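> sharing a sequence plus its predicted fold:
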Amino acid sequence: MKPIAKKPSPRRFHQARWDEPVIFELSQTGQRGVLLPPVEAEIEKQVGNPAQKLPEALRRKKPPALPEMSQNQVLRHYVRVSQETLGVDLNIDIGQGTCTMKYNPKINDQLASTPKLTELHPLQDEVTVQGILEIIYRLEGMLKEISGMDRVSLQPGAGSAAIYTNICMIRAYHASRGDAQQRDEVITTIFSHPSNAAAAKVAGYKVITLYPDPDGYPDLEALKAAVSDRTAALLITNPEDTGIFNPHIQEFVDVVHQAGGLCFYDQANANGILGITRAREAGFDACHFNLHKTFSTPHGCGGPGAGASCVTDALAPFLPVPTVEFDGQKYSLNYNRPQSIGKVRPFYGVTPNILRAYAWIMSLGADGLREVSEVAVLNNNYLLKKVLEIRGVSAPYAKGKHRIEQVRYSWEKLTAETGIHSEEMAVRIADFGMHFWTSHHPFVVPEPMTLEPTEAYSKADLDEYVAVLRQMAEEAYTNPEIIKTAPHNSTVHHTHHDPFDDPDEWAVTWRAYLRKTGQTKRE
């Protein structure tokens, strides 16, 4: 007997909802999680009081105000908090568009937690850490092959840090040629990652932003009008955050090179082009990867990520120190690089994620990496077809054409016909244990929804996700109140956005909150 075919439908979901205070509010004077044994008299006699050996300026006037709690209270608190979150290990997380949320193999987590790595100290003599230096060196070699670049640094602690590292090297390159003062402009595009414009601005550049032509491609004529002898670099993502690949990218590079500028390829979302295209063949001088996206290492709620800065020989002298070198016998750290931009983070990079990325690439091999991209593109275009069948959804630009690894959809038609906005839909979907991301501001695509399925999700996963979107769209047309009053099954709630625009109301730590609310005095 054949099993009865069953259409995918949203599964029942109700998230735990705890009235859980901030951990500082749970503190009880005198509670302890660990009781340290007293120092033995003989040891104290030999060593004395270590605190007294610290310079006066480094000594606390009083102990830190840490929460005082027993072990089981700490355990309960963090388990409860964990039950109020969504994530890639809990749900179908294809809605975190542009962030390439994929499965992180647990065996790689075990590798990264081995004492052989965790008990290393970054200040050990390099002869005692040959193993991890070899991993760094070998991973750099793999990324050179994947990108076509000549040198790689794994020192940046995240993708944005890698972008900033590259723009600093570009600035150093122009300084070495004596035209850094003149070349004070950087060109980017509105659908490139916002980190491109942000990193250039932090580095002191004026930023020129190009907007798309009617097909959604960056406007080549606008680029030609923007380029001048003041152009330091082009910073561009391709495919952009719409999933549209720019087929004219070589022309963009040529235009900037003819004006004496350099070109940086933002490959944070390289998930759809591994083994298919390389930055080198498009003529780029530099690129970067996010190991915590494309190469399947954890995002960790904004950290610890890991970035890779990749450059041609022309920019290699400016790489951050130290670089990892190999003479055929041993690995070493080279600080003797007079043109280096210096360090961009402590020590050598986020080594647990470097190890995870190395293991992921090694397990797949070259053919496997290409298959990752082929499946990611297949998943994305299957999802594109299914989502466009839902009432009220469109995919602006490049109509009728395939996309690469993601799509920025629009609920504009649904909003016009029901009054329900994309952000309200994003709150409602949490009632199904899922999530979707709107997009980077500004909302150039009206009422946006950005989805990126990656290679990690099955057809059944995609069908279930589409079923949830379809049900929500039906609700918007037939019972909009259920969306306006969401969430119903989740801990997500409506937020009051006005304070986001008022720095006087920001409180990034608990103690800052207490000071701003007048509950404690500034010390």
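Now that the structure is in, tell me what you want to look at.
> can we go C-alpha only for contacts and neighbour counts from here?
Fine.
> need the longest helix for this protein.
Selection of the longest helix in the chain by residue count, based on DSSP state H, yields helix 351-387.
> which elements pack onto the helix or strand just after that one?
Sequence-wise, the next helix or strand downstream of helix 351-387 (DSSP states H and E) is strand 407-410. Packing partners of strand 407-410 (3 or more C-alpha pairs under 8 Å, 6 or more residues apart in numbering; DSSP states H and E): strand 448-451.
> in the chain, which residue is most central in space?
Centroid-nearest residue in the chain: residue 99, 5.7 Å away (criterion: C-alpha atoms, centre = their mean).
> OK, contacts around that residue?
The contact partners of residue 99, by C-alpha atoms under 8 Å, 6 or more residues apart in numbering, come to 269, 293, 452.
> nearest to residue 131, of those?
Minimum distance to residue 131 across these is 24.7 Å, recorded for residue 293 (C-alpha to C-alpha).
> contacts only, for the spatially closest residue to that closest one that is not a sequence neighbour.
Residue nearest to residue 293 in three dimensions, not counting chain neighbours: residue 100, with 5.1 Å by C-alpha to C-alpha, 6 or more residues apart in numbering. Applying C-alpha under 8 Å, 6+ apart to residue 100 gives the contacts 269, 271, 293-294, 452-454.
> in addition, the following structure is provided for comparison:
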Amino acid sequence: MKTDVFASRHIGIREENIQHMLKEVEVENLEQLIVETIPEDIRLKEPLELDTPMSEHEFLGHIEALSKKNKVFKSYIGLGYHESLTPSVIKRNILENPGWYTAYTPYQAEIAQGRLEALLNFQTVVCDLTGMELANASLLDESTAAAEAMTMLFDVRSREQKKTGVLKFFVSEEILPQTLSLLKTRATPLNIELVNGNHEEFDFSNDFFGAILQYPGKYGQVHDYAEFTAKAKQNDIKVAVAADILSLALLKAPGEFGVDVVVGTTQRFGIPLGYGGPHAAFFATKEAYKRNIPGRIIGVTMDTDGKPALRMALQTREQHIKRDKATSNICTAQVLLAVMAGMYAVYHGPEGLKYIADKVHNKTKILSEALQNLSITQHNTAYFDTIKVSVENAQIVREAAEKAELNFNYIDDKTISISINEATSFKDIIAIVKVFKILKTKVINEDFYAEADKITAIPASIQRDSPFLQNEVFNSYHSETELMRYIKKLERKDLALNHSMISLGSCTMKLNAASEMLPLSMANWGNIHPFVPIEQAEGYQIMLKELAKNLTVITGFADTSLQPNSGAQGEYAGLMVIRAYHESRGEGDRNICIIPASAHGTNPASAVMAGMKVVVTKTDERGNIDVADLEEKVTLHSENLAALMVTYPSTHGVFESSIRHITKLIHDHGGQVYMDGANMNAQVGLTNPGMIGADVCHLNLHKTFAIPHGGGGPGVGPICVAEQLVPFLPGNPLVKTGGDQAITAISGAPWGSSLACLISYGYIKMLGENGLTDSTKIAILNANYIKERLEGKYDVLYTGEQGRAAHEMIIDCRPFKAHGIEVTDIAKRLMDYGFHAPTVSFPVAGTMMIEPTESESLDEIDRFCDAMIAIREEIDETQLENPNNVLKNAPHTMSMITSDSWEFPYSRQKAAFPLSYIEDNKFWPSVRRVDDAYGDRNLICTCAPIEAYAEVE
């Protein structure tokens, strides 16, 4: 074995296993399997032009050297991003811990109670600090959260407003510039008219359905919005506020002055700047909007024994149910970052958060006083952490600041804002004043620093006087020992990739290699503000450009934008680029988007958000696109055809042989082809979207390109485009990105979640062309091996023309209803065998979609197959009239197995240790099957007081 070849570590199948697997699959060699799986006319004829692969040691040396090209200045730019201190106990035990970062979205609640509790903590923090009734479990960033607030308020307009066509939305001139850009992006296809202005001059006319305010404002001024909100309410105008979460430890909670939505980012709660992300946004609103809130909510419910349990509530994958009626296309959250931010609040508690906020505010006051005493005008009359000053020549200040390795926000030639953060020391304040060449020690000294505690720059009317974070969890774990144990307690409740294979179809839960993850902890990558001068981020720029170039080569396209920070964002970005392309040609009336019935639910939701009308095309009996039906609908809508959205290989796990005919058909009628990149793990190195005739695709870097799912995020969803779409790639209002005719922003930061891109960069650099291609081949081999092993026990629903699966397959569990067994029962029983269930009931109800990836060993794949075969035998033993069986009672907890009483018609051994391998590595679900219906009827989305738990019991 070549120990310096990364591919041999990433790919789980050993060379000696392959012949055994090929024999099971009944092919002579791997090439024969690929020939029988992928249509000949779309197979690549030449290898990918990528660099020679690095060893892990070489890559770590390379990435450290590259990091040193970044200039890590002290950044006081603000604008929604602030240096924050990640507690080491959180960094080591969560960010760097595969028990946390390799977990999947908690769709199987019984084996996800740990991160569900961590997310409930996060929701409680948000509700307490904002003063709102309901919060979700995070969104992608502050700007996209603000856009979601606008669209939600648009959706909940009064009947009269909808009837009369009220379309105006007021945006305060205090809003962050990147947020304004994103609001424009989202507003345009929905025909929402944005009116940007001074909130103090707003006339509250009945032409408006909503408004958004910034608290504090973009340059630091804190306004009292109580009067504005009261007048808005009188005129049926709903109000959203984008708030700085740390400031809310000192400022009056927005909920207390009657707003409808509060959004923002939790980046200040211990999350690295990372050149823009990933960071967990928050979204809080009123109980009345619980059916309209975008994203995921974690709720409290009960399990079968009536004990408290947690699960995702109400909006869980709501786009898959509502499809084109969905109000949002959100799929990925920022769970790992939300967990960290929530744990930051647990560690510091209410007193600690207030102490940090006071320190930030006090240092800001010291700076303001020092500059004013030296004849520099400071304009903010009320502020938390940001001052705005006038100078004679901002360029002179800038040159001095950058020489001192400091960054400020240069508003114009004579105006500068300076934002103080948690990491700012007293010495840093002196360094800032030195830049202005006016340091006088009598102004800044220890005595003055002490006096700062006794004054405030926050008027009494907007000072916070309400308590927050009174729950026990925020007042119990303030030593490192205690927090370390609490984190471990939660981790033990969650099944992640460090325990066993997670064979989720469409989700590609592959290895997230340690060498790919280590750079995330390097300071030279973590502490770069997204709006620093471009020359200060040379390391980032080299990495991002190289990653974009590699993704462009892999997809066979002309260029790539890394800005979208989730797969669903990528879908939306791709469609908005197509929309801009049509408009540039004078064909803005092209608004029909054709989508197969089997598509991901985010596809139709994204199309509607992009202002398109969805036309669904049928699938045939083999699960492929019904070409005759497609031809009919394309011809019917030829004049207005905008796009086809297609997943390839299909959502059914099949390489459809008609794909090039399909893409040509769309082009012949003036449309563009959007390819959903969810299944790219079956394409890399063997075919690509350019080869099949697509015009744009998004890539899930958190699937195919090894960014970990992190319990439901971080995600990165870049778009790769053909030549004609390059000019329209998304831009940013503060840093030049995108094409010559760039659409407005898709996410807040210029390059989206830049820090996470390091992972995919490392993945490609260490695998190289051969490793990437071999990974794809082994993923296809593993899927077909499972298919053959399960033959006769489960029916595979769809296969290609030669009977092959792609990298995943769908097994049909509907026939087991004759035994009284549902697909959910199989999913829960798999927990007893130590496995997370494959994807359940998507894309076909009553089925499981299995994707093993290339990273699993043959032993692990066989264990999974043994478990599925054993469950099949258990199904045969069950009787329709007797629901008291091992599947219906699954999962079995330790408390059940160790109970003094046992009233089940099967043994404890059968319940907990049905196969011998389990005894060596048993995973215990922490709760029995959860009651979703009870939780939806009694929605609780924050930490309940201990009395409430006693009542449930």
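Received it, and whenever you're ready, just let me know what you need. In this text the structure is predicted, and so the values were computed from the model without any measurement.
> strands of the stretch 301-450 of the second structure, start to end?
With DSSP state E, counting those that start in this stretch as the definition, the stretch 301-450 of the second structure shows strands at residue ranges 308-313, 386-390, 406-407, 409-412, 415-419.
> how about these in TSV, adding mean neighbour count?
As requested, the strands of the stretch 301-450 of the second structure are exported to TSV (neighbours: other C-alpha atoms under 10 Å):
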stretch	mean neighbour count
strand 308-313	24
strand 386-390	23
strand 406-407	22
strand 409-412	16
strand 415-419	23
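> these: which one's closest to residue 777 of the second structure?
Per C-alpha to C-alpha, nearest to residue 777 of the second structure of the strands of the stretch 301-450 of the second structure: strand 308-313, 35.4 Å.
> okay, and that closest one goes to which residues in the first structure?
No residues of the first structure are matched to strand 308-313 of the second structure when aligned by TM-score structural alignment.
> corresponding residues in the second structure for the longest helix of the first structure?
The aligned range for helix 351-387 of the first structure in the second structure is 754-790, by TM-score structural alignment.
> how distant is the matching stretch from the center of its chain?
Here stretch 754-790 of the second structure is found 21 Å from its chain centre; the criterion is C-alpha atoms, centre = their mean, to the nearest Å.
> what of stretch 206-225 of the first structure?
What separates the centre of stretch 206-225 of the first structure from the centre of its chain is 25 Å, taken as C-alpha atoms, centre = their mean.
> buried set for that stretch?
Neighbour-count burial for stretch 206-225 of the first structure, counted by 16 or more other C-alpha atoms under 10 Å, picks out 206-211, 216-220, 223.
> read off where stretch 212-231 of the second structure ends up in the first structure.
Stretch 212-231 of the second structure corresponds to no residues in the first structure, going by TM-score structural alignment.
> residue 699 of the second structure against residue 570, yeah?
Yes: counting by C-alpha atoms under 8 Å, residue 699 of the second structure touches residue 570, with 7.5 Å between them.
> so what's in contact with these two at the same time?
With C-alpha under 8 Å, 6+ apart as the test, residue 699 of the second structure and residue 570 both reach 717-719.
> which one of these is nearest to residue 819 of the second structure?
residue 717 (42.0 Å).
> could you dump the strands of the stretch 301-450 of the second structure to JSON lines with distance to residue 760 of the second structure?
Formatted as JSON lines, the strands of the stretch 301-450 of the second structure follow (distance: least, C-alpha to C-alpha, whole Å):
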{"stretch": "strand 308-313", "distance to residue 760 of the second structure": "29"}
{"stretch": "strand 386-390", "distance to residue 760 of the second structure": "36"}
{"stretch": "strand 406-407", "distance to residue 760 of the second structure": "29"}
{"stretch": "strand 409-412", "distance to residue 760 of the second structure": "31"}
{"stretch": "strand 415-419", "distance to residue 760 of the second structure": "32"}
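> and residue 763 of the second structure, which of the ones you listed is closest to it?
With C-alpha to C-alpha as the yardstick, what comes closest out of those is strand 308-313 (31.7 Å).
> now do that closest one: which elements does it pack against?
Against strand 308-313 of the second structure (3+ C-alpha pairs under 8 Å, 6+ apart) you get helix 113-130, strand 297-302, helix 932-937.
> may I see the buried residues of the last one?
What it means is helix 932-937 of the second structure. Using 16+ other C-alpha under 10 Å as the test for burial, helix 932-937 of the second structure gives 932, 935.
> can you pull the contacts of residue 431 of the first structure?
By C-alpha under 8 Å, 6+ apart, the neighbours of residue 431 of the first structure are 13-14, 486-490.
> mind running it again at 7 Å?
Neighbouring residues of residue 431 of the first structure by C-alpha atoms under 7 Å, 6 or more residues apart in numbering: 13, 487-490.
> so which of the buried residues of stretch 206-225 of the first structure is the closest to residue 177 of the first structure?
Looking at these and their distance to residue 177 of the first structure, the nearest is residue 206, at 19.8 Å (C-alpha to C-alpha).
> the closest one is in contact with residue 183, isn't it?
No: between residue 206 of the first structure and residue 183 there is no contact under C-alpha atoms under 7 Å: 9.7 Å.
> so which of the contacts of residue 99 of the first structure wins on neighbours?
The most crowded member of the contacts of residue 99 of the first structure is residue 452, carrying 33 neighbours; neighbours defined as other C-alpha atoms under 10 Å.
> closest to residue 61 of the first structure among the contacts of residue 100 of the first structure?
residue 293 (43.2 Å).
> please say which position in the second structure the closest one maps to.
Alignment note (TM-score structural alignment): residue 293 of the first structure maps to residue 703 of the second structure.
> do residue 151 of the first structure as well
Checking with TM-score structural alignment, residue 151 of the first structure has residue 559 as its match.
> residue 908 of the second structure versus its match, what's the distance?
Applying C-alpha to C-alpha, to the nearest Å, the value for residue 559 of the second structure to residue 908 of the second structure is 58 Å.
> okay, the two: which has more neighbours?
Between residue 559 of the second structure and residue 908, counted using other C-alpha under 10 Å, residue 559 has the larger neighbour count: 24 against 15.
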